[in-house]
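**Student:** Test case, fold it:
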Amino acid sequence: MLRSAADVMATRRITQDTFDAVVRENMQEFDMEESEALKEALEQFESQGVDLSNIVKAVPKVSSEENTEDQPHEVLQALESLRTAVASSSASVLEDLRVFTQQCSLGFAQRYLAAQKEAYPTILACCQRAAGEKEALSVALAALSVLTDGQPDLLDVEGREFLIGALTAHQKDTALSCLCFRVVRHCCVKHESNRQGLVKAGVLPLLTASITRHIQHPEVVREACVVLRVMTFDDDVRVPFGQAHEHARMIVMEHNGLKIIVEAAKAHPENKAVLSELCGTLSRLAVRNEFCQEIVDLGGLNFMITLLADSLDCLVSCGIAESGIISCEHKQTSCCCDASVFQELVKQVLSALKAIAGNDDVKDATVNAGGAELIVMAMNRHMSNAQVCEQGCAALCVLALRKPNNCKVIMECGGALAALQAMKTHPADVNVQKQSCMLLRNLVAHTRDFSQLILEMGAEALISQALAAHSDCCDVGRAALRDLGCQVELRELWTGKKGSLSQ
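**Tutor:** Here you go, the predicted structure:
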């Protein structure tokens, strides 16, 4: 596909040296103050469409009055100090590692600059040398984790072998396991080759075994679940076909992943952050009809329904508004009284309910358990959160698909009204608009009696607005209008007349 000129411009990059030279020129040639010179350089490159996400936006300092050459940026100074300490086996290696980690934690630009100056081999060497020393290994792994964040291409075969070896050797150590999991996660996001390489090297059984072994340790459970979920991603645009489905199958069938995750969820009923990750992972693993049913058989559906109901009850009893904390009567450390935490949990539960409802029997089981009513309540309670609205509409959409009786329940509990309110509340969010349109269509596809009621709620105007605002809504929006009985223009893109494909 050809890219537009705007797309090409948006991908333009410059080096750190080029940026620093322009800042220095502004100061020397145009007699600007440091802050003004930096601002001018930023505006100049941004006006040219240059992507500055990889640039450290700081004024380069001169070495001294006698030596007017620019000093390296602080992250490079930290890297050079670390290299010197490693080469001389100095006792300051750990402190230098901590300083380097701190500098890389400032932002992606610092990490990118360090990687361009060959930081990865140095940090990996520190990890390898510290393999038998817990404190040193912990500090080195922290540095490797930060460095690889957003830079998965850094991982090589040597690094992959080290990670598998470290995970194997330190299975009983929760802190080191978490650090290793974090490095694995950073190296696998948007990198299909790393995912496949680590799976072949045996990372999946190490992850599932760690959850089982440390099931009472929330941080291990959480970190391991995040990595399992990342292994099912298909987010590397450089690869035409990934192994997301195969990895999900392996986790479930070869490593008993569903049972392990459901049991872990039951072990942390009050930890909202852990439960969010576990539900999010379940949604990624429900890729087959039988997997969806297995989650139900393991008690996963009842657990998620109870979790959704309890989260809504807790919001009321704690007095939590959508904007944040009002008050908490529980006075318990396990009660996480933060609206954003609850919203993330609700979003992940809705996502999991949507995923397992791909099985028609599970659709009925979810509705019979009161799932439709709870989903609508969650949407109404978190109407200002676009992601909750999107996942709520998506879950109701799947529950309604080819199920007239479920459509009746959804209509009776206010599902259509909640979807239309979501469209009103989030007119700029294309995903909310699309999922709402799909839900409305499914509600009337096999039950035309609901059409007039939905139209009286103002559906036609809202769908038309979505069509006008979002080109991605064209197909689902027109389909919804058509099934609602509205007049809609259906374009015939090609009829096969007036010439042939060979001409």
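
**Student:** When you work out contacts or count neighbours from here on, use the C-alpha atoms and nothing else.
**Tutor:** OK.

**Student:** roughly how far out does the helix or strand hosting Ala273 sit from the chain middle?
**Tutor:** Assignment of secondary structure by DSSP states H and E places Ala273 within helix 272-285. Here helix 272-285 is found 12 Å from its chain centre; the criterion is Cα atoms, centre = their mean, to the nearest Å.

**Student:** quick one: Gln343 from Gln44, how far?
**Tutor:** Computed as Cα to Cα, to the nearest Å, the Gln343 to Gln44 distance reads 41 Å.

**Student:** try Gly257
**Tutor:** Distance from Gly257 to Gln44, counting by Cα to Cα: 52 Å.

**Student:** thinking again about what came up before, check which residues of the helix holding Ala273 are buried.
**Tutor:** Applying a neighbour-count criterion of 16 or more other Cα atoms under 10 Å, one finds 272-285 buried in helix 272-285.

**Student:** Equivalent analysis for stretch 172-183, please.
**Tutor:** Neighbour-count burial for stretch 172-183, with 16+ other Cα under 10 Å as criterion, is recorded at 174, 176-183.

**Student:** before we move on, what about stretch 418-436?
**Tutor:** Neighbour-count burial for stretch 418-436 flags 418-423, 425-427, 429-436 (criterion: 16+ other Cα under 10 Å).

**Student:** Which members of those occur in helices, if any?
**Tutor:** Per DSSP state H, helices hold the following members of the buried residues of stretch 418-436: 418-423, 425, 430-436.

**Student:** Check the burial of Ala131 by counting its neighbours.
**Tutor:** Ala131: 18 surrounding residues under other Cα atoms under 10 Å.

**Student:** One more: Ala87?
**Tutor:** 10.

**Student:** What of Glu118?
**Tutor:** 12.

**Student:** hang on, the earlier thing: show me which of the ones in helices among the buried residues of stretch 418-436 is closest to Phe162.
**Tutor:** Taking Cα to Cα as the measure, Phe162 lies nearest Asn431 of those, at 41.0 Å.

**Student:** element containing Leu106, please.
**Tutor:** For Leu106, there is no enclosing helix or strand under DSSP H and E.

**Student:** For Cys126, see how far away it is.
**Tutor:** Computed as Cα to Cα, the Leu106 to Cys126 distance reads 21 Å.

**Student:** out of these two, which sits in the more crowded spot?
**Tutor:** Neighbour totals were compared for Leu106 and Cys126, and Cys126 leads with 24 against 13 (other Cα under 10 Å).

**Student:** For the more buried one, list the residues it contacts.
**Tutor:** 86, 137, 140 (Cα atoms under 8 Å, 6 or more residues apart in numbering).

**Student:** Check Ser436 too.
**Tutor:** Ser436 touches 390, 393-394, 419-420, 422-423, counting by Cα under 8 Å, 6+ apart.

**Student:** can you do 10 Å?
**Tutor:** 389-394, 396-397, 415-416, 418-423, 430, 442, 463, 476-477, 480 (Cα atoms under 10 Å, 6 or more residues apart in numbering).

**Student:** wait, isn't Gly358 in contact with Thr366?
**Tutor:** No. The pair Gly358 and Thr366 fails to qualify as a contact (Cα atoms under 10 Å) at a distance of 11.2 Å.

**Student:** structure for this one too, so we can compare:
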Amino acid sequence: MPPSNTHDVVKHIDCDIDDKNITETKVNKNLEPINVCINHMTNNPENFEIQLTGCKTVGQYAHIETLQVLLAKHEAIQCVFNAMQQFPDKDELHKTASASILQMASSSEANCEMICKCDGISILINTLRRYCDNINVTRTILTIFGYISATEELCFDMIQHCVHSEVMGAMSRHSQDAHVVKQCCFILGNLVITEDTAKQIMLVGGVHTIISVMYKFHDNHTILENGCRALGSFAAFDNSCLDVAQAGGTKTVLSVLEQTKDDVTVQECALWALACLTSMGDTCEELVELDGVDTLLTSIERYGEEETIQEYGVRIICNLAVLDTTSAYMSCNRVLHILIDQLTQYPENLGILDHALSALSHTLLTIENQRLLLNKDGVRKVVEAMATFPEHNGVQEHGCRILGNMGVYEVLRKETEASGASRAVISAMLSLQMSTEIQEYGCMALMNLTADVQVNKIQVMKNGGVSALLTCIRNFENDTCMLLGALKALGNIISLEGVCHDVLDDNGLRTIITVSNRNIDSIEIQTFCSMILCGLSALTDLPFEMTESIDDTLLRILGECCNNADICLYFCQTMENIITTENGYRIFIKDDRLPVILQCMSKFIYHADIQQAGCKIIAILAMGDVDKVIIQNGGIDCISTALELHPTEHRLHVLALMVLASLAPIVKGDKVDEVHRIVIMAMGRFMENHEIQSYGCTAICRLQLNGDDMEVDNILSSVRHALRRHSSQGDVLKSAGSLLRRMSEAGHAEGVDGVLGSALPNLPDFFWRTVKQTKPNKLC
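**Tutor:** The predicted structure follows:
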């Protein structure tokens, strides 16, 4: 809305009317009753003197509020207009009558309505045309039109009578008269309430004329004020905004801002005009090119206590901020200080909050800007604004976007969440469930805030994040982008046991499976569904039916996306989770999942995490009664290949040797040599890892020995290194001692003595008991 203008009309009724009796607002003590005046005028329509006197008298009733006067005002005004029509050529009567109507118009909107109902606009237009060269009559009638135009409902009557055309003509004829110019600008600004009117005025050069007189009367603040209001009215329409700018409107308004820094009223109107102009991208770019940013910000900073100026100023900042080509000029500390101050100073002003949050959501992109927002407690102000207007889509949307951006940098996530970020986002998502933008930015915010920050994940869970995300998934089941955002956010927190329980309690398992079934062509959706199902599988108390549903769904997804490594990993990790439970183990064995695991390991041989998950599963199975099945399905070959391709993955080697230690007693034929080779190789690569050394010694101890001298030398060398490096590790000493004893019993006592007699640390007694040999007298 344009700046308030009622006071402006009252201020500008100084019309230089000569007759003091007409402009006098005090009531004449000898004033006859209004009904007497009306009767005189009605009964003597052709008597000029009576009509002239009546016209003078009627104006004096303007400010009288008695019931008698109020009931008769309409008739009195009609009498004045009748007189003007009866004596069209009498200059004195028209001057007097116009002044009387002006007094009526200035006293109330109701009187302005009566003037219009009496067909006064047409009569005043005729007078204006007839006495176009009479400056006093022209001023008076324009001032009347000014009062009438201040009431929006009456503007439509004025437009129908083409008052704007008459105003343009008057301004053209009296372009040197400041009073006429200021009233014309004021009226035009009020009359441009429809796009058609704007076009009509612009076609006859209205905007150019207004700009011209603003430069001509650059010292007249009232003309500048009304001119800015008029330019803003034209620019308020999308189809005419650029035309105003191209006519020089942007430059003119900036000039007014620059030269009237101490006039708050002019500044207010200029900023409103600029707010209308910058609704178009081209005008935003022009403002920047004209170096207008500093002028704009200076005005906003100067009048920090003026709420209206702040409201118009933040609209301009917002217009510049949302445009890609000008956004960078708003991404500075100066603008951020202004926006944060507005959030602080005007927490109840929806217009300011909405635009300030919108501007922040587009400019708060660098870590420096975000630190400033945090340091000035700006995040908390954003959260408070969202709490103040919980049902306002704009505030909630912009707030979610800001809080989402604040989660981009990991170092700021915890502090952002401490200000109540996720609580505000979740509240917005649950309150405005069908708003696409709020759900989209809400999911993004939760996803960013919870990335790699455990405390934030817990807080999102406590604030009801699971419910918000599942509701979003259900409401936007056909929106792929929305589903992805919600699934990603849920995937970030599914590692929490509490989140898993919340999902199951809200029937979330069925929801996720349904999403997967309906989006079989989207690999991304299948991936994140797999991640969530994998997370749920970590619950040890899952009912059999749920475990089975997770298993069936993941197997289907794996079959449809067999070349996707992430999906394969989630399948393997799920099997790793469920195989440790009674229900899961039953399903794994019954449905023969081992070949699937080994196939995954073979297909994604370069994926260390898949190899590690596969080895864990094999290790668990190897400790059971299905060890032969592992060997028959090529388990040892998978392990061998995995270790060769991932020589630096120590956890993978630990798991592999754990498996081989379990399988060793039943390894036969050429696989014996293969296992020997794998174990010796692993022990050589990770000499400092006591787990690998321990499992390695155990595996070799349980394998058949073929008596090959090179093999024996390699084994003894590996044991020697293990004893030297891990003399304080009981598991290594125990397994190494058992291996040495077995080798000694197998006919390699000389080699064993060589190891024991070498430069070893002081080993504990239990080691020697394990080897069943007396401790040597001399040790290094």
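
**Student:** higher neighbour count, Gly257 and Gln44 of the first structure?
**Tutor:** It is Gly257, of Gly257 of the first structure and Gln44, that has more neighbours when counted by other Cα under 10 Å, with 26 against 13.

**Student:** so Arg195 of the first structure touches Glu246, yeah?
**Tutor:** No. Using Cα under 10 Å, Arg195 of the first structure makes no contact with Glu246, being 11.6 Å away.

**Student:** Of those two, which one has the most company?
**Tutor:** Using other Cα under 10 Å as the criterion, Arg195 of the first structure and Glu246 rank with Arg195 on top: 26 against 13.

**Student:** Give the equivalent position in the second structure for that one.
**Tutor:** In the second structure, the residue equivalent to Arg195 of the first structure is Ala198, according to TM-score structural alignment.

**Student:** Any figure for the gap between its match and Gly205 of the second structure?
**Tutor:** In terms of Cα to Cα, Ala198 of the second structure sits 11 Å off from Gly205 of the second structure.

**Student:** Also Asp196 of the second structure?
**Tutor:** For Asp196 of the second structure relative to Gly205 of the second structure (Cα to Cα), the value is 15 Å.

**Student:** Looking at these two, which is more packed in?
**Tutor:** More crowded of Asp196 of the second structure and Gly205, by other Cα under 10 Å: Gly205, with 13 against 10.

**Student:** In contact with the more buried one, which residues?
**Tutor:** Counting by Cα under 10 Å, 6+ apart, Gly205 of the second structure makes contact with 168, 199, 247.

**Student:** Look up how far Asp243 of the second structure lies from it.
**Tutor:** 11 Å.

**Student:** Ok, Ala699 of the second structure next?
**Tutor:** To Asp243 of the second structure, Ala699 of the second structure is 86 Å away according to Cα to Cα.

**Student:** Between those two, which is the more surrounded one?
**Tutor:** Ala699 (24 against 16).

**Student:** Just give me the match in the first structure for the more buried one.
**Tutor:** Using TM-score structural alignment, Ala699 of the second structure lacks an equivalent in the first structure.

**Student:** Now name the helix or strand holding the nearest residue to Ala699 of the second structure once chain neighbours are set aside.
**Tutor:** Once flanking residues are discounted, Ala699 of the second structure sits nearest to Ala661: 3.8 Å by Cα to Cα, 6 or more residues apart in numbering. If you go by DSSP H and E, Ala661 of the second structure is part of helix 650-663.

**Student:** The nearest residue to Arg111 of the first structure once chain neighbours are set aside: neighbouring residues, count only.
**Tutor:** Nearest non-adjacent residue to Arg111 of the first structure, counting by Cα to Cα, 6+ apart: Cys104, 4.9 Å away. For Cys104 of the first structure, the neighbour count with other Cα under 10 Å is 26.

**Student:** which residues does Val75 of the first structure contact?
**Tutor:** 56, 81, 99-106, 109-111, 113-114.

**Student:** The helix or strand in which it is found vs the second structure - mean distance after superposition?
**Tutor:** When elements are assigned from DSSP H and E, Val75 of the first structure belongs to helix 74-87. Overlaying the second structure shows helix 74-87 of the first structure at a mean distance of 2.8 Å from the equivalent residues (mean Cα distance after the TM-score superposition for the first structure).

**Student:** What helices and strands are in contact with whichever helix or strand Glu415 of the second structure is part of?
**Tutor:** Glu415 of the second structure is part of helix 410-418, with elements assigned from DSSP H and E. Judged by 3 or more Cα pairs under 10 Å, 6 or more residues apart in numbering; DSSP states H and E, helix 410-418 of the second structure is in contact with helix 367-375, helix 378-388, helix 393-405, helix 421-431, helix 436-449, helix 454-462.

**Student:** Out of these, which is closest to Ile578 of the second structure?
**Tutor:** Comparing those by Cα to Cα, helix 454-462 comes nearest, at 24.0 Å.

**Student:** Pull out the buried positions in the helix or strand just after the closest one.
**Tutor:** Downstream of helix 454-462 of the second structure, the first helix or strand assigned by DSSP H and E is helix 465-475. Buried positions in helix 465-475 of the second structure, judged by neighbour count with 16+ other Cα under 10 Å: 465-473, 475.

**Student:** Next, the angle helix 465-475 makes with the following helix or strand past helix 465-475 of the second structure.
**Tutor:** Note on helix 465-475 of the second structure: by DSSP H and E, the next helix or strand toward the C-terminus is helix 480-493. Comparing the axes of helix 480-493 of the second structure and helix 465-475 via axes from the mean of the first three to the mean of the last three Cα atoms, to 10 degrees yields an angle of 160 degrees.

**Student:** Next, the angle from helix 480-493 of the second structure to helix 454-462.
**Tutor:** Between helix 480-493 of the second structure and helix 454-462, the angle comes out at 120 degrees (the same axes, to 10 degrees).

**Student:** Where in the first structure does stretch 597-604 of the second structure align, residue-wise?
**Tutor:** Under the criterion TM-score structural alignment, stretch 597-604 of the second structure matches nothing in the first structure.

**Student:** now that stretch, how far from the centre of its chain.
**Tutor:** With Cα atoms, centre = their mean, you get 42 Å for stretch 597-604 of the second structure.

**Student:** How about stretch 95-106 of the second structure?
**Tutor:** 56 Å.

**Student:** Next, find the distance separating the spatially most central residue of the first structure from Asn256 of the first structure.
**Tutor:** Centroid-nearest residue in the first structure, with Cα atoms, centre = their mean: Val230, separated by 8.9 Å. Val230 of the first structure sits 17 Å away from Asn256 of the first structure, going by Cα to Cα.

**Student:** same thing with Val316 of the first structure?
**Tutor:** As judged by Cα to Cα, Val316 of the first structure and Asn256 of the first structure stand 37 Å apart.
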